[in-house]
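Engineer: Here is my input, please return the structure:
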Amino acid sequence: MRVLVAEDHPRVADALARGLRRDGFAVDLAPDGDQALFKARVHPYDVVVLDRDLPRLHGDDVCRTLNAEQPATKILMLTAAAALEDLVDGLALGADDYVTKPFRYAELRARIDALGRRTGDVRPTVLRRGDLELDPARHVARRAGRDLDLSPKEFGVLQVLLAAEGATVTAEQLLERVWDENVDPFTNSVRMVLVTLRRKLGEPALIETVRGVGYRL
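Structural biologist: Next up is the predicted model:
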């Protein structure tokens, strides 16, 4: 899942990004509303974690614009204002969820997971194909009952392939969904991750290379 964290306090933004990346999310950061809106128009985010009191362009304006331009993108509004009227106002602007500061990381991550499951087509909480299953919320993957020790990128690639339900996924789509904005589009990162992922999945092989197109389960 790809997430944009729009937060002007560097310590909060960096801590949240570290936690989400550790849990397998692709995370980009925006320190103000202008950059948040620009990045959201360039990259396909599943969830935008949006601080309401952003500089340059207020979070309310970012929320209104994204809600109008990208209704499928889920917005989790993050704010220090805890009054009921603030929550009502935030949801009225088009936010899909609302969390007040200070927050607990485990709760925020669970809310991001829940919003991510609501993007696009409705999908089951646990993804399964044959003897392979993946639980994004618990960050657990198993094959034939055996736990798989996957890196965050391996977990993310496997999640995208499982969600595709047998359809072919291009390398460019994997870069968009699993890597952040700093990735080199000409890199061989996808191929390298697939090499180690295939080895960890074991036999019989599950991931097929569709020559000239991409990959599928």
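Engineer: Going by C-alpha atoms from here, please, whenever you check contacts or count neighbours.
Structural biologist: OK.
Engineer: and Arg128, what element?
Structural biologist: strand 127-129 (DSSP states H and E).
Engineer: And the next helix or strand past that strand?
Structural biologist: strand 132-135.
Engineer: Tell me which residues of that following strand come out buried.
Structural biologist: Buried residues in strand 132-135, counted by 16 or more other C-alpha atoms under 10 Å: Leu132, Glu133, Leu134, Asp135.
Engineer: Who are the packing partners of the strand holding Arg128?
Structural biologist: Using 3 or more C-alpha pairs under 8 Å, 6 or more residues apart in numbering; DSSP states H and E as the contact test, the elements touching strand 127-129 are strand 132-135, helix 152-163.
Engineer: list the helices and strands the first one packs on?
Structural biologist: The elements that strand 132-135 packs onto, with contact taken as 3+ C-alpha pairs under 8 Å, 6+ apart, are strand 127-129, strand 140-143.
Engineer: buried residues in the shortest one?
Structural biologist: Using 16+ other C-alpha under 10 Å as the burial criterion, the residues of strand 127-129 that qualify are Leu127, Arg128.
Engineer: Please give the structure of this sequence too, so both can be compared:
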Amino acid sequence: MSRSSNVWGTVAVLVMTVGLVPLLVMASDPDPLQDFCVADPTTGVVVNGFPCKPSAKVTPWDFWSGVLKNRGITNNPNKSNVTAANVVNFPGLNTLGISAARIDFDKGGINPPHTHPRATEILIVAKGELYVGFVSTVGANNTLFATYIKEGELFVFPRGLVHFQLNVGKGPALAFAALNSQNPGAQAIAPALFQPDIKDEVLELGFRIDQKIVDQIQKEFRK
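Structural biologist: Here you go, the predicted structure:
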């Protein structure tokens, strides 16, 4: 084989690899290798996900859930409640790369700034009006993309970006979300920083506030 052939072969492999990178970057949960794999957490086996329930023991009820039927309790400082339907409480979702959530808001309620490290989220308003948005990492300016959405309208939050929803209507609001991971995770920004015992100087310098304010915020989140 000539040197020229080797060069073109290397170029071809490189082009194919580069072409696959966007697919790998955009992917969330891996594609399933079978029709279904109902989660069976009773086995004690630790894997990246959940082991499968024997197919002979799978029933139609493994693919049904009523977890989002009822309004969540909103008697809390946020005046909101997020009810998740993910692989933890809906075993039929295992390996399917999807989950859902119900978000109930009292008047003035907020789903505070948070992230989903493993999923993009699409939100639809079922009742009321919300102010929604996310903060982009593009450039150094932390660009905000935010707007108001009403009943029947959609908004999408890219994977891993800080986002929020605020009820700006005249009464309670309700929204439903779909996420492209069976277990997307959710990390609220403020509790993640002020509940743990992070050294005060980190919070003082990071937020440009003094120790008195740090102590006050920590006290609220550690109740």
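Engineer: Any idea what the TM-score is?
Structural biologist: The TM-score (TM-score structural alignment, normalised by the length of the first structure) is 0.27; 110 aligned residues with a C-alpha RMSD of 6.2 Å.
Engineer: hmm, back to that, could I get the helices and strands packed on strand 132-135 of the first structure in TSV, plus columns for distance to Met77 of the first structure?
Structural biologist: As requested, those are arranged in TSV below (distance: least, C-alpha to C-alpha, whole Å):
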stretch	distance to Met77 of the first structure
strand 127-129	28
strand 140-143	27
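Engineer: Nearest to Arg22 of the first structure, out of those?
Structural biologist: Smallest distance to Arg22 of the first structure across these (C-alpha to C-alpha): 13.1 Å, for strand 140-143.
Engineer: Can you give me the buried ones in the longest helix along the second structure?
Structural biologist: In the second structure, assigned by DSSP state H, the helix with the most residues is helix 3-26. Of the residues in helix 3-26 of the second structure, none is buried by neighbour count under the rule 16+ other C-alpha under 10 Å.
Engineer: now, of the helices and strands packed on strand 127-129 of the first structure, which is deepest in the fold?
Structural biologist: Counting by mean count of other C-alpha atoms under 10 Å, helix 152-163 has the highest mean neighbour count of those, with a mean of 21.
Engineer: The first structure: strands as residue ranges?
Structural biologist: Ranges of strands within the first structure are 2-6, 26-30, 47-51, 74-79, 97-100, 127-129, 132-135, 140-143, 146-147, 208-210, 214-216, based on DSSP state E.
Engineer: Tell me which of those sits most buried.
Structural biologist: Comparing those by mean count of other C-alpha under 10 Å gives strand 47-51 as most buried, with a mean of 27.
Engineer: elements contacting it?
Structural biologist: For strand 47-51 of the first structure, the packing partners by 3+ C-alpha pairs under 8 Å, 6+ apart are strand 2-6, helix 59-69, strand 74-79, helix 105-117.
Engineer: In terms of secondary structure, what does the shortest one contact?
Structural biologist: Just to be clear, that refers to strand 2-6 of the first structure. For strand 2-6 of the first structure, the packing partners by 3+ C-alpha pairs under 8 Å, 6+ apart are helix 10-22, strand 26-30, helix 33-42, strand 47-51, helix 171-178.
Engineer: Can you add distance to Gly90 of the first structure and give those back as a markdown table?
Structural biologist: Listed next are these as a markdown table, based on distance: least, C-alpha to C-alpha, whole Å:
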| stretch | distance to Gly90 of the first structure |
| --- | --- |
| helix 10-22 | 20 |
| strand 26-30 | 20 |
| helix 33-42 | 16 |
| strand 47-51 | 11 |
| helix 171-178 | 27 |
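Engineer: Make CSV from the helices and strands packed on strand 47-51 of the first structure and add distance to Asp97 of the first structure to it.
Structural biologist: Below are those laid out as CSV (distance: least, C-alpha to C-alpha, whole Å):
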stretch, distance to Asp97 of the first structure
strand 2-6, 14
helix 59-69, 12
strand 74-79, 5
helix 105-117, 8
